[in-house]
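S.K.: 3D model of this:
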Amino acid sequence: MIRMPRACAYIMALSLSAPLAFAAEPVDTAQSIIQNQIEAFLNDDAETAYSFASPQIKGKFPDKSIFFDMVKRGYTPVYRPGNFAFGRSKIDGGTVVQEVLISGPDGKDWTALYFLVKQPDGTYKINGVQMLQQAPGPEI
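M.R.: Predicted structure coming up:
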């Protein structure tokens, strides 16, 4: 059996866990962005909610009012969640897929799959949300 000094074992343990901590960073960032956007919806702050949208989404909805109305009509559980919690996540290249379990204003449970894409400046923006009337949703 090879014995190594405690300091070496500690450094090795840190180096082995470092990639895991680094890998979680995009997920933490994505969750923060999603939470901030939901808070903006709850505060009827269209400008802030719109600021988290990707350029592709802004291309489809070129005005914050049009974007906000679309969310109100088509994504009511996201616009006015009763409760929400983060579920599973997946990192695929420059995309983070984040599951959000939502209790809608009518009490029904939903799964929202958020797709966040890394921008050229290193930030992440929401590039789409898929709503599923089930919680939890399918494997991501």
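
S.K.: okay, CA-based contacts and neighbour counts for the rest of this
M.R.: Will do.

S.K.: List the buried residues in the longest helix seen in the chain.
M.R.: Determined from DSSP state H, the single longest helix within the chain is helix 6-42. Neighbour counts over helix 6-42 (16 or more other Cα atoms under 10 Å) mark 26-27, 30-31, 33-35, 37-41 as buried.

S.K.: what's the distance between L116 and A53?
M.R.: Separation of L116 from A53 (Cα to Cα, to the nearest Å): 9 Å.

S.K.: Now list whatever residues contact both of the two.
M.R.: Counting by Cα atoms under 8 Å, 6 or more residues apart in numbering, the contacts common to L116 and A53 are 125-127.

S.K.: Tell me which of L116 and A53 has more neighbours.
M.R.: Neighbour tally, L116 and A53, criterion other Cα atoms under 10 Å: the higher count belongs to L116, 29 against 23.

S.K.: got the contact list for the nearest residue to the more buried one once chain neighbours are set aside?
M.R.: Spatial nearest neighbour of L116, chain neighbours left out: I126 (4.3 Å); criterion: Cα to Cα, 6 or more residues apart in numbering. I126 makes contact with 34, 52-54, 114-117, according to Cα under 8 Å, 6+ apart.

S.K.: Proceed likewise with the subsequent sequence, for comparison:
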Amino acid sequence: MPAILLMFAMLLSFATPGYAADESARAQQVIRAQAEALGRDDATTAYSFAAPVLQRMFGEADAFLKMVRNGYAPVYRHKSFEFGESRSGHGRVEQDVRIVDAAGVPWDALYILEQQPDGSLKIIGCTLTAVGTSA
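M.R.: Here you go, the predicted structure:
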């Protein structure tokens, strides 16, 4: 019996990194797809990656796009978008992203995504900090 428990514990220890990697890849796919939609000014598609709580706040896709344009210019228009570390657990993924905006200024973004009842990941928030400043 102890050998079986030990094997089970070993299997769990190997499964966790794979799960985290899968969640990270899923989160990056959602973030990338939203960034691409924003780059095309496709408000409807960009809005579809926002969690229901954000969709209720903004009511419609055009209002969401306006908020991103005005409050998240580096996300809206950027020269580069590079994924960093991610952390996952309890149905959430936090994904670090280094963004260089249209003017060449680097920014650190922290995206937070949450698993929805249908199993999809949706963005529930994003914070931006200019590199070299504190949050």
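
S.K.: Residue in structure 2 paired with I102 of structure 1?
M.R.: Structural alignment (TM-score structural alignment) places I102 of structure 1 against I99 in structure 2.

S.K.: so what does the helix or strand hosting its match touch, helix or strand wise?
M.R.: Element membership of I99 of structure 2 [criterion: DSSP states H and E] is strand 92-101. Applying 3 or more Cα pairs under 8 Å, 6 or more residues apart in numbering; DSSP states H and E, we find strand 92-101 of structure 2 packed against helix 2-39, helix 73-76, strand 78-89, strand 106-115.

S.K.: mind running it again at 6 Å?
M.R.: Strand 92-101 of structure 2 sits against strand 78-89, strand 106-115, with contacts defined as 3 or more Cα pairs under 6 Å, 6 or more residues apart in numbering; DSSP states H and E.

S.K.: Now do the contacts for the residue nearest the centre of structure 2.
M.R.: Nearest to the mean C-alpha position of structure 2, counting by Cα atoms, centre = their mean, stands Y111 at 4.0 Å. Each residue near Y111 of structure 2 by Cα atoms under 6 Å, 6 or more residues apart in numbering is listed here: 94-95, 125-126.

S.K.: And the buried ones among the residues you listed, selectable in ChimeraX?
M.R.: The buried subset of the contacts of Y111 of structure 2, as determined by 16+ other Cα under 10 Å, is captured in ChimeraX by this line:
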select :94,95
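
S.K.: quick one: what's aligned to T48 of structure 1 in structure 2?
M.R.: Using TM-score structural alignment, T48 of structure 1 lines up with T45 in structure 2.

S.K.: wait, what's in contact with its match?
M.R.: A37.

S.K.: Next: the one 4 residues further on.
M.R.: Applying Cα under 6 Å, 6+ apart, one finds that F49 of structure 2 lies in contact with K122.

S.K.: Now do it against A15 of structure 2, distance only.
M.R.: Counting by Cα to Cα - F49 of structure 2 and A15 of structure 2 are separated by 28 Å.

S.K.: do G132 of structure 2 as well
M.R.: Taking Cα to Cα, one finds G132 of structure 2 at 37 Å from A15 of structure 2.

S.K.: Good, we can wrap up now.
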